[in-house]
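Novice: following is a predicted model, sequence given first.
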Amino acid sequence: MRTIVALTCSILISAAPAVSQKLAANPPMGWNSWNHFAEHVTDEDVRSAADMLVSTGMRDAGYIYVNVDDTWQGQRDAQGVLHPNERFADMKALGDYIHSKGLKFGIYSSPGAKTCGGYAGSLGHEAQDAKMYAEWGVDFLKYDLCSFQSNMNKEKADHPDDPNAARNLMIAAYKKMGDALKATGRPILYSLCQYGVDQPWKWGPSVGAQMWRTTDDIDDSYGRMVTIGFSQAGLSKYAGPGHWNDPDMLEVGNGKMSEDEYKTHMSLWVLLAAPLLAGNDLSKMSDIDKSILMSKEAIAIDQDPLGKQGDRLYQSGDLDVWTKPLSNGRVAVGLFNRSWDNRDVSVDLADIGFKSGANLRDIWKQKDLGLHTGVFTDTLPKHGVTLLIVSK
């Protein structure tokens, strides 16, 4: 868990630039090395993940980014050029391999002097690193706050009368890399990883970003996953084509949650129009893992062209109902049971615009439920979910 610096922000950005909408018209999808491989990731692991995205059908389902997270970095030479370490012999060759599979290449750095893992960050080398990324064929940069928080703490201490000093320093640091990426002329999706510090959903577009973390790190546990997921209530107005809230990567397939819990995870993320970045070992997926990650109907909710993030309709104790507007007048509905017992969860169709009734489709059962009017109720197992498409 990284340390969070509590700040405030009053900048409001209402629309994403055209270049952002082109880069991320829909929530980005792909795979990231961190959740499973962490600091042990190698060139071979990443190439294997690219192969598996193709052979499993995940690429064709929309998972196109292959992102190398922290610990790929080696040392800078006398000219300041950053070289990869012994686990990554040739990043340009790795990028070429990923591109040969019809996939996109992602990488990781930090605005600080060091990354979370203690490797070289981009502080003072922003333009140099951005140029290098473009030469390598990078398509995605995850930029992680990490050690830059010490710079922010110093700035705050040095300017005790300016409550915005640390915030302004952070935003300037993220903008510096955003400008450097833009200057390369290569379209590189810019992902801010700063754990929701200072409400990035309000200023992320101004630094050239297409997505930004809204929370601290996820882990492969039901409690952490639902804490993060349900904390996204109220953020829907800040998301849309070219600018997406990011509640962190998927843990589906890492083995510490049940099937119902992983379905809850995937359901909540697609209702949130969240980026879908798988974080598991793709070579060891069960059929259940594949069915969750590659559910065409669930992915279609996330990628719906209307580009709306869902939000909470109501909460009653351990029961939640969330809705997401979809194209063609449809609505996605998630009924969630966070309790440890079987519970009935209901939604009044009139509350979501269907006073005269609607047709219901159960996504995980892959079953049409027919025409319903009034209140729809389903009995859910502990930590279970029913994900519906409601249409006239």
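Specialist: Arrived safely, thanks for sending. Residues are numbered from 1 along each chain as shown.
Novice: for the rest of this, base every contact and every neighbour count on C-alpha atoms.
Specialist: Will do.
Novice: what residues are up against G307?
Specialist: Residues in contact with G307 (CA atoms under 8 Å, 6 or more residues apart in numbering) are 25-26, 239-241, 273, 326.
Novice: helix/strand/coil for it?
Specialist: For G307, the assignment made with DSSP: H, G, I helix; E, B strand; the rest coil gives coil.
Novice: in what helix or strand does G117 lie?
Specialist: Assigned by DSSP states H and E, G117 belongs to neither a helix nor a strand.
Novice: if I read this right, it contacts D70, doesn't it?
Specialist: Yes: G117 lies in contact with D70 (CA atoms under 8 Å); the separation is 6.6 Å.
Novice: sorry, back to before: out of the contacts of G307, grab the one that's most surrounded.
Specialist: Using other CA atoms under 10 Å as the neighbour criterion, A273 leads these with 27 neighbours.
Novice: after the longest helix belonging to the chain comes which helix or strand?
Specialist: When the chain is parsed with DSSP state H, its longest helix is helix 165-183. Following helix 165-183 in sequence order, the next helix or strand is strand 189-193 (DSSP H and E).
Novice: now do that following strand: which elements does it pack against?
Specialist: strand 140-144, strand 211-213 (3 or more CA pairs under 8 Å, 6 or more residues apart in numbering; DSSP states H and E).
Novice: okay, these in TSV with mean neighbour count and distance to E261 next?
Specialist: Formatted as TSV, those follow (neighbours: other CA atoms under 10 Å; distance: least, CA to CA, whole Å):
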stretch	mean neighbour count	distance to E261
strand 140-144	25	27
strand 211-213	27	22
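Novice: what's around N328, how many residues?
Specialist: N328: 10 neighbours (other CA under 10 Å).
Novice: presented hereafter is structure B, for comparison with structure A:
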Amino acid sequence: MKIVRKINFFLYSALLVTFSISILLLAKQASALNNGLALTPSMGWNPWNKFGCNISEQIVKEITDAIVSNDMQAAGYEYINLDDCWQVSRDSNGNIMADPQTFPSGIKALVDYVHSKGLKFGIYTSAGSKTCQERPGSLDYEYKDAATYAAWGVDYVKVDWCFTDDVGLNPQTQYTLWRDAIAASGRPMVFSITSWGRGLPWLWGETTGNLWRTTEDIADNWTSMLKIADRNWHHASFAEPGGWNDPDMLEVGNGGMTLIEYRTHFSLWVIMAAPLIAGNDPRTMSAEIKEILTNPEVIAVAKDPAGIPGMVVWDNYAGLQVWSRKLQTAGERAVVLLNRTLNSATITANWQDLGLAPGTNATVRDLWTKADLGVYTDKFSVSVAPHGVVMVKIVGTEGTPPPKPAVTTGYLSDQSWFYATNFWGTVERNMSNGEQAPKDGRTITLQGKKYAKGIGVHAYSDVRFYLAGNCKTFSAKVGVDDEVKNKGSVIFQVYADGIKLYDSGVMYGNTATKTVNVDISEKQEFRLYVTSDANVDYDHADWADAKATCN
């Protein structure tokens, strides 16, 4: 399913201006993890995408040496991580044991070797009774395994989600247990939550881990890479220094995509402020792949200390997009102009879409070619190769967002929101989500009942209003629109000033319509959020008869 949209970036810019407030919409209910780690997205290497189970201590040592000698370490790659298949059994005391055939010296010796090279070491386990490759998992051994990893000197722990469904584990509960086990070990370790998006980890990940997978596993092809990027960026507002949306490890250099596509892959991961965990063989990579993985100007964007994830700010509904990431210095943006089509195309980044002052001058530098492109007024246009990107840094004048319109008594679909994004097409007024184009929806229909008023969206969706402390109540009827029949699975949530006021639980196409009635007295900002329990196919959701009562 191809995602297309056009976003008024001044609405997005308003979000960034109030970033410290809006990021708390889901975080005020508990304190953040705040373990002092991963203040910028982690960078490192993991063997799974290239080697799978065919891994050994000898390979890990050789790749450690290669990363030191080939400039990857100098570029910022610091974690050498194991994935599945290093473990084989437990001893009589329940201690996890490495496979003696492939790791004859044991993990502690390998950790020491990696540390001796100035790098850090990461390890893998699963929350279930077994790992994904049916090696021993950590269920009921969380504290013991965390203590073992700490004794070995491990710096990073990835916890997968295999063999959990058969025993009915809850992701948030289980990963919170792991968080506490790591804390109890006494050793700071980056904590990677790898539930593949199950349990909606972006909603609670900030209080639990340093990164959380938002999607299924990546595959080494163009379609998979774009699908994952599309799903990941919609969770941008949940990430910040110390906690990141994780769209999975990099496939750059593994052979399934062209060099142009790999450059696009890396650019999108950087613009989304995603962890950069290389998954290739650094011992044998080409000079071209090395240039992608170690480009200092692109990595400088990845390491920007503000840690604000980028997102799509313009889309032509036909495969051309502009992605933008606000950098720490006012007036600076990292911008990716993406051509998803099979033909070369000219793409334009307008200053207003980027949140820069319209009509002003700005300098533009190409980060991949490391070339200054000149001074441009109001916009920048460039020809982009098929499946390619042009990634630039634009330095201009910060724009001033317009005042946010305040809600008054009446239907919200007839009023102005200050921010809106939608996974499939646009947020629709007084009609269902429909298809990709604006205003292509149908009459809102829930369980056979039609509604003339309402907001039609598709998970993942986020619509925000300014209340100015003047409103009293919000009400709506919610459910999956009849246009998708019995398909779809969504969760409706309402937030105001950092407090969750409503959660529908998972609703399917055949779930009875639910009624929302919440008190919004004295609240300033108000958020209608729709997420998905698993995949986002057919997740057409309606806020029917959505209205506010105000002073």
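Specialist: It's in. None of these values were measured; they are calculated from a predicted model.
Novice: thinking again about what came up before, tell me which residues of the longest helix of the first structure come out buried.
Specialist: 165-167, 169-171, 173-178, 180-182 (16 or more other CA atoms under 10 Å).
Novice: does anything pack onto that helix? Which helices or strands?
Specialist: helix 126-136, helix 148-158.
Novice: if we can go back for a sec, okay, and the common contacts of G117 and D70 of the first structure?
Specialist: By CA under 8 Å, 6+ apart, the residues touching both G117 of the first structure and D70 are E39.
Novice: more neighbours, these two?
Specialist: D70 (26 against 15).
Novice: please enumerate the strands of the stretch 1-150 of the first structure.
Specialist: 29-32, 65-67, 73-76, 82-84, 104-109, 140-144 (DSSP state E, counting those that start in this stretch).
Novice: closest to M132 of the first structure out of the ones you listed?
Specialist: strand 82-84 (8.6 Å; CA to CA).
Novice: and that closest one, how far from the second structure on average?
Specialist: Taken over the aligned residues, the distance from strand 82-84 of the first structure to the second structure averages 0.8 Å (mean CA distance after the TM-score superposition for the first structure).
Novice: where in the second structure does that strand fall?
Specialist: Here strand 82-84 of the first structure aligns to the second structure at residues 96-98, judged by TM-score structural alignment.
Novice: then stretch 371-388 of the first structure?
Specialist: The aligned range for stretch 371-388 of the first structure is 375-392, by TM-score structural alignment.
Novice: can you list contacts of the matching stretch?
Specialist: 260-261, 263-264, 267, 334-352, 357-368.
Novice: go again with 6 Å.
Specialist: The contact list for stretch 375-392 of the second structure (CA atoms under 6 Å, 6 or more residues apart in numbering) reads 260-261, 264, 334-351, 358-363, 365-367.
Novice: repeat that for stretch 56-73 of the first structure.
Specialist: 29-34, 39, 53, 84-85, 103-108.
Novice: before we move on, the earlier item: for ChimeraX, write the select line for the buried members of the contacts of stretch 375-392 of the second structure.
Specialist: Command for ChimeraX that selects the buried part of the contacts of stretch 375-392 of the second structure, burial taken from 16+ other CA under 10 Å:
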select :261,264,334,335,336,337,338,339,340,345,347,348,349,350,351,358,361,362,363,365,366,367
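Novice: in helices, which of the contacts of stretch 375-392 of the second structure appear?
Specialist: Going by DSSP H, the helices hold 260-261, 264, 351 from the contacts of stretch 375-392 of the second structure.
Novice: what sits against the nearest residue to A278 of the second structure once chain neighbours are set aside?
Specialist: Using CA to CA, 6 or more residues apart in numbering and skipping the chain neighbours, the partner closest in space to A278 of the second structure is W45 (4.5 Å). Shown in contact with W45 of the second structure (CA under 6 Å, 6+ apart): 80-81, 277-279.
Novice: which among those residues gets closest to L528 of the second structure?
Specialist: Checking the contacts of W45 of the second structure against L528 of the second structure with CA to CA, the nearest one is I277 at 33.5 Å.
Novice: quick revisit: what's the residue nearest to A278 of the second structure aligned with over in the first structure?
Specialist: In the first structure, W45 of the second structure lands on W31 (TM-score structural alignment).
Novice: report how many residues lie close to the nearest residue to E86 of the first structure once chain neighbours are set aside.
Specialist: Nearest residue to E86 of the first structure in three dimensions, chain neighbours excluded: G74, at 7.5 Å (CA to CA, 6+ apart). Neighbour count of G74 of the first structure, defined by other CA under 10 Å: 15.
Novice: measure G74 of the first structure to D129 of the first structure for me?
Specialist: Here G74 of the first structure is placed at a distance of 13 Å from D129 of the first structure (CA to CA, to the nearest Å).
Novice: cool, A233 of the first structure as well?
Specialist: A233 of the first structure is 36 Å from D129 of the first structure, by CA to CA.
Novice: quick one, which of those two is more surrounded?
Specialist: The neighbour comparison of A233 of the first structure against D129 (other CA under 10 Å) goes to D129, with 21 against 13.
Novice: what separation is there between the aligned partner of the more buried one in the second structure and R90 of the second structure?
Specialist: Residue pairing (TM-score structural alignment): D129 of the first structure is matched to D145 of the second structure. Counting by CA to CA, the separation of D145 of the second structure from R90 of the second structure is 11 Å.
Novice: give me the distance between the nearest residue in space to K296 of the first structure that is not next to it in sequence and G229 of the first structure.
Specialist: Distances taken as CA to CA, 6+ apart put A61 closest to K296 of the first structure, at 7.0 Å, once the chain neighbours are dropped. According to CA to CA, A61 of the first structure stands 23 Å off from G229 of the first structure.
Novice: so the two - more neighbours on which side?
Specialist: G229 (21 against 18).
Novice: among the contacts of stretch 56-73 of the first structure, which ones are buried?
Specialist: For the contacts of stretch 56-73 of the first structure, buried by 16+ other CA under 10 Å: 29-34, 53, 84, 103-108.
Novice: what about A330 of the second structure, which SS state?
Specialist: A330 of the second structure ends up coil, using three-state DSSP.
Novice: give me the neighbour count for it.
Specialist: Counted with other CA under 10 Å, A330 of the second structure comes out at 13.
Novice: just give me the match in the second structure for the residue nearest to K296 of the first structure.
Specialist: That one, A61 of the first structure, aligns with A75 by TM-score structural alignment.
Novice: same check on I13 of the first structure?
Specialist: That one, I13 of the first structure, aligns with A27 by TM-score structural alignment.
Novice: OK, contacts around that match?
Specialist: Listed by CA under 6 Å, 6+ apart, the contact set of A27 of the second structure is empty.
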